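# Structure here, sequence nowhere to be found:
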């Protein structure tokens, strides 16, 4: 899913509008910004003093045969480096207090804006895969913002400190060095829009390739049946050629950026080396001052220019492109949630009732659900079974208010979902989908996301009850980082998502095949834990064993639904009897019978 793109939109997206909001968000974290700046200033102490200390070590020590004095000045330089190293270690934690809130706010905007757009894009079931893609862009913003701030610290503060130190040590050398360095930095900044445009064109071309090839693969039977292989190959080839051209243009721009950064530092060095003999013979510089000036250039200015190449041409470009994609897909900043309208109500109990529910995707489509009616008393355990594609996940969406029926109502405590206080509904009803989402952060933050006030004892209770102990030990404790790089299996992601909801205040929980990646023993443990927890449990069953654990079972069989106990449904429902028969047969076979003979 790709947002529309045109030149005007691109210009605006890569201009002030794209940067305004994240800059404003960063400024909201004033304490974190101040701490980062202070520690960064301390970390640039060697850049300010290195040339002076090297010059004194030579002129007042080694060149006068005073070994102790020379080593003393170098010891001062070593102490400055140690202090800078200690300060540099404090920069990332301070930076995290700035960047992580930015990431969290962007995630909320992306998910909220994308869901609103997708749900409003009927007919058809909304394609929410864009959330995954935009979440990747959000992580890019988080990572590149941190890298960019660190790079700006090295470039801006280091260049400034080195230039000041050089000007105080040898003003005549500063006149040779500062102009080429300043021109290089200016040219890198001027190249930034061109680099960003090429990087963005490369990204869009890559997305076009993915969309084109994905569409061809999904319709491959129709393509073959119609004999349209040449047309499909031509369309894919065009997309690949556009991507290749965009990649080459981005590579050329990157090569120019690298060459510019290298040339700027080398020109400054060559200028000083060429003028060195004259400066020494004329008495304008001592030997120590010349070596100190070269120290400023080779140890500070040249590394800073290389960092500038990476920062302005790498991190800044990726950040600008990612921000543009987020802006185009997330839409405008969501307005603050209004106070509940007078009609927003809170029910007196939690009985879940479905009356005459009918739903279809599109005006002319056959209803997925037709005239469905049943009641789930508070505190009960309901399992929903039926063939794949029969509408079980659609029913889950309707029960949680994610989708709205064409006919009929879903109510809690006798009040339709549409009339309830949205805040109360979000805290009361929770759904765990098949593909569980794990947030970048610590295990503790993931578990307490829906209940930040959860105590350490609450977390320990959840870990013990749901069997997360081995997973926590493997990760390294409650404060261990989890996310895309922690090597979590799909089953472990489901366990974290299940524990997150188990800790939440939700009183109506729907598991939409939320245990499909767990083995039968772990699945049974999870369901028993939720059953023992206060509230109502609705399970879209992945295995028939889940149905056997439920108080009642809802069988979805195309034109009708049947509700009852296991023995009753064996008599009344041929579909349920067939599912149970296949399941019992599978249990007698070797392998993984519950996965082979599933309830969905």
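The structure has been received and is ready for your questions. Predicted, not measured: the structure shown is a model, and the values here were computed from it.

# From here on, just use CA atoms for contacts and neighbour counts.
OK.

# roughly how far apart are the residue nearest to residue 409 when sequence neighbours are not counted and residue 412?
Distances taken as CA to CA, 6 or more residues apart in numbering put residue 355 closest to residue 409, at 5.4 Å, once the chain neighbours are dropped. Residue 355 sits 11 Å away from residue 412, going by CA to CA, to the nearest Å.

# Please compare the first structure with the one that follows:
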């Protein structure tokens, strides 16, 4: 939550003048809280108990005037609040839109439908809860402070007796806040995981049935439902801590006053002062504490968790940060591993690669260097937007770099014709293309001379036999619109498997397959002669690979799964996030 604190503090510092006006009007608004108990005490002692009924009414009229002044100030408070909240909301909306555009326009990127939810729901949640937090925190500071000053003017010992349980209640609440935030985050994450799991199941139900994975998928969704229910119950139990804080800080002072009243009156405290103290506690401290605990414990948690998700989903467009995250050199072997030995030409050699979408845009990759040995199985992982698909497009020669070079089997990508490049590599993107025609024509598109035995072996290796049977055999006409996303990906995978190109690049090409079928496909490509580069959708792809390249926060790092678990905080986070979804670990395959 460090990012949440920094962003909130930066938003407040940038609006010092509106905050100053808000504080000034808050002082005027707290006038009734400051004077209420004191005026009641004077009206009772000097008016009603002294037989001066008119004097008592005059004192109460003074309180009415203070209430009117506070009401006018309350209207100004809301106007000043808008000057703080609305610009912050606009900044977040711009950040979400910018992040969605960058994701949609990068190489291999795609429109992010979640950005609509972030813009129409999450940003508005942050706006509302941010304003609510400012109101309740400001209200507590000024109202509780005014009430304590009023108590101090009546009797310093009385103020101390009331302040002690108030501070105790605040301490209990503050101690419970980190746990409340953690449980709120877990509840939100559990809800999102359930939604993703259910959506993936519905979208790929034909794949699930074709692969006989019904029981496994039902078990996964059931675990998500149970996790969501557990998170909701735990969050509900946390409400008891809020009640404890309210009891200690709000009601215990009333009990202290009532029990101590005879003793205080016996030592000279007037009846009006005791009544005024009760007014301060019941109309000032109690409501202020209740608003603070409920506001921070409810809206405050939603604010922290929702803003954290926006910040993680939409990182800032800082050129220095981007360059620092994506720069890689041969120093320390960070991304170099797999270099050629004994004169063997590497399958991929990237040197000093820099790429940006436009002359003034931030670099997606900056001075990037990488070597992939012939026959190697490399998985590329990292956060969304880190540059993984851009790297795949650059290696495949689909986009030219701003500077640097890419060589495939010692051939400069920039210097060869497209037909020559097609013989060197095959790229399978996330959105698989299937054309109208027979299934056999689709599968043989990159290798027209493949005989039936070769095609059958490829289908068996990739686990596509059930799909062929469902479609009616290799001679069956394919209607692309009637295929699921997973079925189209499986057809594209078999097509790439049959291609003669020695380098295969899978750019999230199995993301719509279930984990078991994805493992089957990747293991088949790993056994296939040649080199395999996987832009990973699931962390299980990294576990299967011989070497992993992770786009770390500082710079890309390369190594085995075990090495990166020790060296890369980003990789540790990715593994921790996905570990419940990974299939049993498969050791890297050794080619013969």
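Thanks, I have the structure now. The structure displayed is predicted, hence computed values, not measured ones.

# is it fair to say residue 109 of the second structure lies in a helix?
No: counting by DSSP: H, G, I helix; E, B strand; the rest coil, residue 109 of the second structure is not found in a helix; it is coil.

# Who are the contact partners of it?
By CA atoms under 8 Å, 6 or more residues apart in numbering, residue 109 of the second structure lies in contact with 103, 389.

# Apply 6 Å and report the result again.
By CA atoms under 6 Å, 6 or more residues apart in numbering, the contact set of residue 109 of the second structure is residue 103.

# any idea how far it is from residue 431 of the second structure?
Residue 109 of the second structure is 10 Å from residue 431 of the second structure, by CA to CA.

# repeat for residue 219 of the second structure
From residue 219 of the second structure to residue 431 of the second structure the distance is 28 Å (CA to CA).

# Which one of the two is surrounded by more residues?
Legend: neighbour count by other CA atoms under 10 Å for residue 219 of the second structure and residue 431, higher for residue 431 (19 against 11).

# Nearest residue to the corresponding residue of the second structure for residue 155 of the first structure in space, ignoring adjacent ones along the chain?
Matched by TM-score structural alignment, residue 155 of the first structure corresponds to residue 140 in the second structure. Distances taken as CA to CA, 6+ apart place residue 288 nearest to residue 140 of the second structure, at 4.8 Å, with adjacent residues excluded.

# Neighbours of that neighbour, how many?
For residue 288 of the second structure, using other CA under 10 Å, the count is 23.

# Please identify which helix or strand holds it.
Element membership of residue 288 of the second structure [criterion: DSSP states H and E] is helix 286-294.

# got it, and residue 242 of the first structure?
Remark: residue 242 of the first structure resides in helix 229-281, with elements defined by DSSP H and E.

# and that helix, which stretch of the second structure?
Against the second structure, helix 229-281 of the first structure falls on residues 214-266 (TM-score structural alignment).

# Repeat that for stretch 199-217 of the first structure.
Aligned using TM-score structural alignment, stretch 199-217 of the first structure spans residues 184-202 in the second structure.

# just to revisit the earlier point, which one of residue 355 and residue 412 of the first structure has more residues nearby?
residue 412 (25 against 15).

# Helices of the stretch 351-500 of the first structure, start to end?
392-400, 422-428, 443-447, 456-466, 469-475, 490-503 (DSSP state H, counting those that start in this stretch).

# got those helices as a markdown table, with distance to residue 25 of the first structure and mean neighbour count columns?
What follows is the helices of the stretch 351-500 of the first structure, written out as a markdown table (distance: least, CA to CA, whole Å; neighbours: other CA atoms under 10 Å):
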| stretch | distance to residue 25 of the first structure | mean neighbour count |
| --- | --- | --- |
| helix 392-400 | 32 | 21 |
| helix 422-428 | 25 | 16 |
| helix 443-447 | 21 | 22 |
| helix 456-466 | 31 | 16 |
| helix 469-475 | 31 | 14 |
| helix 490-503 | 28 | 22 |
